[in-house]
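J.: Need coordinates for the below:
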Amino acid sequence: MNFIYRLVLTSFITMLVLLPCANGQESITLGDERSDVYIPLLKGKRVGLFSNQSGIVGDRSEGLLSSAGCGIDDKSALIPFGTTLHGRKPSYGPHIVDCLLNEGIDVRAIFSPEHGFRGIADAGENVSSGIDEKTGIPIYSLYGKRSWQLSEKIALIDVLVIDIQDVGLRYYTYYISMLSLMEECAKMGKDVVLLDRPNPNGFYIGGPVLSMDFKSGVGSLPIATAHGLTLGELAYMANEEGWLEGGVKCNLYIVKCLGYTHSTKYRLLMSPSPNLKDMKAIYLYASTCYFEGTNISLGRGTAFPFEVYGAPQMSGDYEFTPRSVQGAKNPPYKDKLCYGTSLREMPLEDIFQKGVHYDFIIDAYNRYSDKDHFFIGGGRFFDLLSGTDRIRKMIEAGESSETISHSWEKELQDYADLRNKYLLYPL
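T.: This next block holds a predicted model:
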């Protein structure tokens, strides 16, 4: 029989002392900082690691915003990742792979998600497997074409460690790679140890719930667009609900964060993927990612992806020209002048209040001159991002954003009830 072990002992909770951050706020202890909990589970075992550049152990330095409103504000949300709230370069902790090796753990394999282990590949780009130059450990890319079977690589390990930063949105693909690993571990009787991290969008849920008729590489579970779960909670839900392929269940150990709640707004210090460059983009991404299914540029190839939108065929006061850059080598409308809208000045209060919505999509649709070609490929990819074709049909029929939002109220409430069963942190 398989079991889930939530490694949160009463003694750890009562002994917890929250450390102050540089901004005077209380600190969160990440799962990967709790080595006294997970290292004993790994000693003497062959270990695989699922991670990328975000797997930095500890993220305290100016990393936390309380729900009371200190910390992230409209100004600091625009500070690029790689810069602290005070304009300095942050001092990152060691990577999880280095910590494991320093503890004498036998790391046999690294598994990487979309964008690769170093997090610099384009969205959707085929990422080759290789060798980590620093450690000599083989890296197996889970995103793109593979000349090897995942089962072959899982057979080489006894336990899989997961340490990766998610952003809490259904079309953010890291969790899909995680699920494929969990499925294979379940089939082969391998343990999974997940070192949990906060969800920067974990303070709300919103958007349509995916219909499994629209399961794809950008959405594989019947969850809301903004699902309001940490990666640990999401793994817990998928494992217990029988959502892994064939209904299998893995031996899942979740090492919780300490000091985190779902009312916490957590500031990332490192970009989780190449085109999410600041916290404003992390928040807007919930509603601007839908542009990926249209002929509208969302700013890839500019300094502000997911914070602007436009096209040569649109009207608008804001102008931008996408260029070939790292993480967006061939962006839509490369080297062409686009007209549209910048969301950079949109107050955070308005973003938080609206949550997931289609206002921006409808605005662009109404201003786009060739409506027959607004959606790419007849709208299929837009439907996959939305998790349903209902939204696209309502937009084409001229329905308002408010009416569209009302259309998912019942399914979202049902999802909220399900979510509550798997919350590991207070609301």
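J.: CA only for contacts and neighbour counts going forward, please
T.: Noted.
J.: the strands in the stretch 101-250 of the chain, which residues?
T.: Assigned strands in the stretch 101-250 of the chain, in chain order: 106-112, 130-131, 138-141, 159-163, 191-195, 206-209, 224-226 (criterion: DSSP state E, counting those that start in this stretch).
J.: Here is the second sequence; please produce its structure so I can put it next to the first one:
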Amino acid sequence: MGLNLLKNTVLFKITIGILFIVLACGNGRKSEVGSLKLEVESDSTEVENSEIIVGANRVEKYLPLLKGKHVGIVANQTSVIFEEKTEMEMKPHPSLSGQYGTFIISTSIHEHLVDSLLNSNINITKVFSPEHGFRGKADAGAHVEDGVDKKTGLPIFSLHGKNKKPTTEQLKDLDIVVFDIQDVGVRFYTYISTLHYVMEACAEQNIPVLVLDRPNPNGSYIDGPTLEKEHSSFLGMHPIPLVHGMTIGEYAQMINGEGWLANKVKADLTVIPVKNYSRDMTYSLPIRPSPNLPNDQSILLYPSLGLFEGTTINAGRGTEFQFQRYGAPYLDTMNYKFSYTPKANFGSKYPKHKGEVCYGEDLSEVKVERKFTLTYIIEAYKSYAGYSNKDKWEFFNTENFTKHAGTKKLQKQIESGKTEIEIKKTWESDLESFKKMREPYLIYNGR
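T.: This next block holds a predicted model:
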């Protein structure tokens, strides 16, 4: 099984003509930390020359844990098993007139985890869906109703509707719950909050949780303000930085180990790790993890532009370049030459400044570093501060911005005119403390 859709510097490169695949194998050994049961790859694995294999693809590791059991699945559109399809075709050789050569054409296909497990005679009885729904089409923050999957007939219980934590009734008769969702490594991206509530509910009902891990595309660094307990919400439940640098499997272990579940309960947790992965690797998602993160550029910019969600600035919602541009009607046209007009579209029925011309910055073609920056929001606020008709708009929606930032301090620092360097210095000790706290829970090499 391959992941040749993932444009990763360490993945095999596919060219029409010859397909080179370098596979590396490691000897597995068992490791237990707390209540986590984990498959750890041998340190001798040649990671840099190997293909990344996500947890869901390592069927041989977890299928025995599901056989003969009533299984619940927490999943969305990213919960897939990748497969490689290779075809050979005879075509005229491009440089030798009249000569034919064999061309190997390789493409990646994927099958949803639910469909794959059903085909393997696993008894899935219920599906639980996070924000955006099971097929990933609901707007951000939208109330998602329970339903039935048209393809399989399975009942779907929304964890972003009337309840965010699975109820006792919803978990009734389940022997195990599988969690497989692609995360992007940002605290206010709500899939890790769903993970928390699933683990908590299952721990209370003595139901094991199986996490199928996937790489974190923003996993190579840690940055941003640490959430303060009094500002906990579904947009951030734990005292972690805005960018935490952990996979969802590592994060599950931290939730357990730090005693963050209600009444200090611990989930019976098993993680199936990603094979041949290091957090320093670049990783391109083959499926958008939510409607408004359509590509690599948006995912890399999301930690920085996501803060605009707590302001009156539009961050590209209502366009095809979500989290790759930002703007508002009041930004200074002398400094911001780019303009666009948000309209209702897939993933955003009511974008900010719908139908209004927004002046701002287009970042869709800019080379983006893998880091978090305050540059965009600081510059936008300066432009707002110089706007003559500020009574029409408030730049900050203080309650919402505080939930995204995890602290009230950041808004005050921006309003007071502090530079990015000055603001980031105030985070240094918290970031160092977090690095030490997360150390026991890390599964993969890298920073």
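J.: re the thing from before, okay, the strands of the stretch 101-250 of structure 1 in CSV with mean neighbour count and distance to Phe12 of structure 1 next?
T.: What follows is those, written out as CSV (neighbours: other CA atoms under 10 Å; distance: least, CA to CA, whole Å):
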stretch, mean neighbour count, distance to Phe12 of structure 1
strand 106-112, 23, 27
strand 130-131, 14, 37
strand 138-141, 21, 34
strand 159-163, 25, 20
strand 191-195, 24, 15
strand 206-209, 27, 33
strand 224-226, 26, 30
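J.: Can you lay out those as TSV showing distance to Asp59 of structure 1?
T.: TSV is the format used below for the strands of the stretch 101-250 of structure 1 (distance: least, CA to CA, whole Å):
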stretch	distance to Asp59 of structure 1
strand 106-112	21
strand 130-131	26
strand 138-141	24
strand 159-163	13
strand 191-195	13
strand 206-209	27
strand 224-226	23
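J.: Which of the ones you listed sits closest to Ser11 of structure 1?
T.: Of all the strands of the stretch 101-250 of structure 1, it is strand 191-195 that lies closest to Ser11 of structure 1, at 18.7 Å by CA to CA.
J.: quick check: the closest one aligns to which part of structure 2?
T.: The aligned range for strand 191-195 of structure 1 in structure 2 is 208-212, by TM-score structural alignment.
J.: Ok, stretch 243-254 of structure 1 next?
T.: Using TM-score structural alignment, stretch 243-254 of structure 1 pairs with 260-271 in structure 2.
J.: Centre-most residue in structure 2?
T.: Asp183 (2.0 Å; CA atoms, centre = their mean).
J.: if I look at it, how far off is Pro289 of structure 2?
T.: According to CA to CA, to the nearest Å, Asp183 of structure 2 and Pro289 of structure 2 sit 7 Å apart.
J.: same deal with Tyr251 of structure 2?
T.: 18 Å.
J.: what does Met254 of structure 2 give?
T.: 22 Å.
J.: Tell me which of the strands of the stretch 101-250 of structure 1 sits nearest to Cys250 of structure 1.
T.: Per CA to CA, nearest to Cys250 of structure 1 of the strands of the stretch 101-250 of structure 1: strand 191-195, 6.8 Å.
J.: Stretch 336-347 of structure 1: end-to-end distance?
T.: Stretch 336-347 of structure 1 end-to-end distance (CA to CA) = 29 Å.
J.: That stretch maps to which residues in structure 2?
T.: Under TM-score structural alignment, the match for stretch 336-347 of structure 1 is residues 356-367.
J.: Report the buried residues of that stretch.
T.: For stretch 356-367 of structure 2, the neighbour count (16 or more other CA atoms under 10 Å) marks 358-363 as buried.
J.: roughly how far is that stretch from the heart of the chain?
T.: Stretch 356-367 of structure 2 has its C-alpha centroid displaced from the chain centroid by 23 Å (CA atoms, centre = their mean, to the nearest Å).
J.: Contacts for that stretch, please.
T.: Here stretch 356-367 of structure 2 makes contact (CA atoms under 8 Å, 6 or more residues apart in numbering) with 297-298, 314, 321, 324-333, 336-342.
J.: Which of those are buried? Put it as a ChimeraX command.
T.: To isolate the buried members of the contacts of stretch 356-367 of structure 2 in ChimeraX, using 16+ other CA under 10 Å:
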select :297,298,314,321,324,325,326,327,328,329,330,331,332,336,339,340,341,342
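J.: Looking at the contacts of stretch 356-367 of structure 2, which are in helices?
T.: Within the contacts of stretch 356-367 of structure 2, residues falling in helices by DSSP state H are 297-298.
J.: Show me the contacts of stretch 356-367 of structure 2 that map onto strands.
T.: Assigned to strands by DSSP state E, the following of the contacts of stretch 356-367 of structure 2 qualify: 325-328, 338-340.
J.: For the residues you listed, give me JSON lines that also has distance to Asn163 of structure 2.
T.: What follows is these, written out as JSON lines (distance: CA to CA, whole Å):
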{"residue": "Arg325", "distance to Asn163 of structure 2": "33"}
{"residue": "Tyr326", "distance to Asn163 of structure 2": "32"}
{"residue": "Gly327", "distance to Asn163 of structure 2": "34"}
{"residue": "Ala328", "distance to Asn163 of structure 2": "34"}
{"residue": "Phe338", "distance to Asn163 of structure 2": "41"}
{"residue": "Ser339", "distance to Asn163 of structure 2": "40"}
{"residue": "Tyr340", "distance to Asn163 of structure 2": "37"}
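J.: nearest to Thr226 of structure 2, of the residues you listed?
T.: For these, the nearest to Thr226 of structure 2 is Tyr326 (24.6 Å; CA to CA).
J.: Map that closest one onto structure 1.
T.: Per TM-score structural alignment, Tyr326 of structure 2 is aligned with Tyr309.
J.: Distance of its match relative to Lys329 of structure 1?
T.: Taken as CA to CA, the span from Tyr309 of structure 1 to Lys329 of structure 1 is 18 Å.
J.: Over to Ser147 of structure 1?
T.: Per CA to CA, Ser147 of structure 1 is found 25 Å from Lys329 of structure 1.
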